[in-house]
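Asker: Let me see the structure of the following:
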Amino acid sequence: MTAGEDIVMRRKRLRYRAWHRGTKEMDLILGPFADANLERLDGAGLDRLEALMDEEDPPLLKWVMGQETPPAHVDTEFLAEVIADHEARLAR
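Answerer: So this is what the prediction gives:
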């Protein structure tokens, strides 16, 4: 978070980033997750989302789809939340 940036602006910035990834597949995974969860995330939660969104789309999509195991530096607990959210949306 940059100096002076409040949490409301940070959430808006992250929502935009989630919907404008560069690949439509990741837009459709992270965008709805952001819409549904940003308001409940505190600063630490936003840090976790931001760290995940700093990953490149191709490997991130493979992790979400279960095609590859994420490397050790990835917050797999938070990734599991994103995956569960995506799977719940698909099940509807």
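Asker: From now on I want contacts and neighbour counts done on CA atoms only, so please keep to that.
Answerer: Will do.
Asker: who's in contact with stretch 8-18?
Answerer: Met1, Met26, Asp27, Leu30, Gly31, Ala34, Asp35, Leu38, Glu39, Leu46, Glu50, Met53 (Cα atoms under 8 Å, 6 or more residues apart in numbering).
Asker: Restricted to buried residues, select those residues in ChimeraX.
Answerer: In ChimeraX syntax, the buried subset of the contacts of stretch 8-18 is picked out as below (16 or more other Cα atoms under 10 Å):
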select :26,27,30,31,34,35,38,46,50,53
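Asker: Here is a second sequence; please produce its structure as well for comparison:
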Amino acid sequence: MSETRDTRLRRLNMRSMRRGTKEMDILLMRYSAERLADLSDAELDAYEALLDENDQDIYQWISQQKPSPSEHEPMVADIIRIAANG
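Answerer: Below you'll find the model as predicted:
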């Protein structure tokens, strides 16, 4: 049985909050709270793919210490935009 959108949003929200590093918890919890419900299914797929990456890599991409891989660029840019408006 495939999960409902609501179940998927709750699952991704939980994954955003329990990353393993406090920095990523804070950044992704904020992003999740502000944007997750408004994302399209394709954008949720992209976010879920980003969550599958290593926290240290994601942090370096968001903090712009290293460029993000092209497949994650739009999502990382959106997270940076939300973080900058905080």
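Asker: Can you tell me which of the contacts of stretch 8-18 of structure 1 is nearest Pro71 of structure 1?
Answerer: Met53 (14.6 Å; Cα to Cα).
Asker: roughly how far apart are whichever residue in structure 2 pairs up with that closest one and Met1 of structure 2?
Answerer: Aligning on TM-score structural alignment places Met53 of structure 1 opposite Leu51 in structure 2. Leu51 of structure 2 is 23 Å from Met1 of structure 2, where distance means Cα to Cα, to the nearest Å.
Asker: Equivalent analysis for Ile80 of structure 2, please.
Answerer: Distance from Ile80 of structure 2 to Met1 of structure 2, by Cα to Cα: 35 Å.
Asker: Looking at those two, which is more packed in?
Answerer: Ile80 (17 against 3; other Cα atoms under 10 Å).
Asker: ok, that one - contacts?
Answerer: Per Cα under 8 Å, 6+ apart, neighbours of Ile80 of structure 2: Ile62, Ser63.
Asker: Give the aligned range of the strand or helix carrying it in structure 1.
Answerer: Taking DSSP states H and E as the criterion, Ile80 of structure 2 maps to helix 73-84. Taking TM-score structural alignment as the measure, structure 1 aligns residues 76-87 with helix 73-84 of structure 2.
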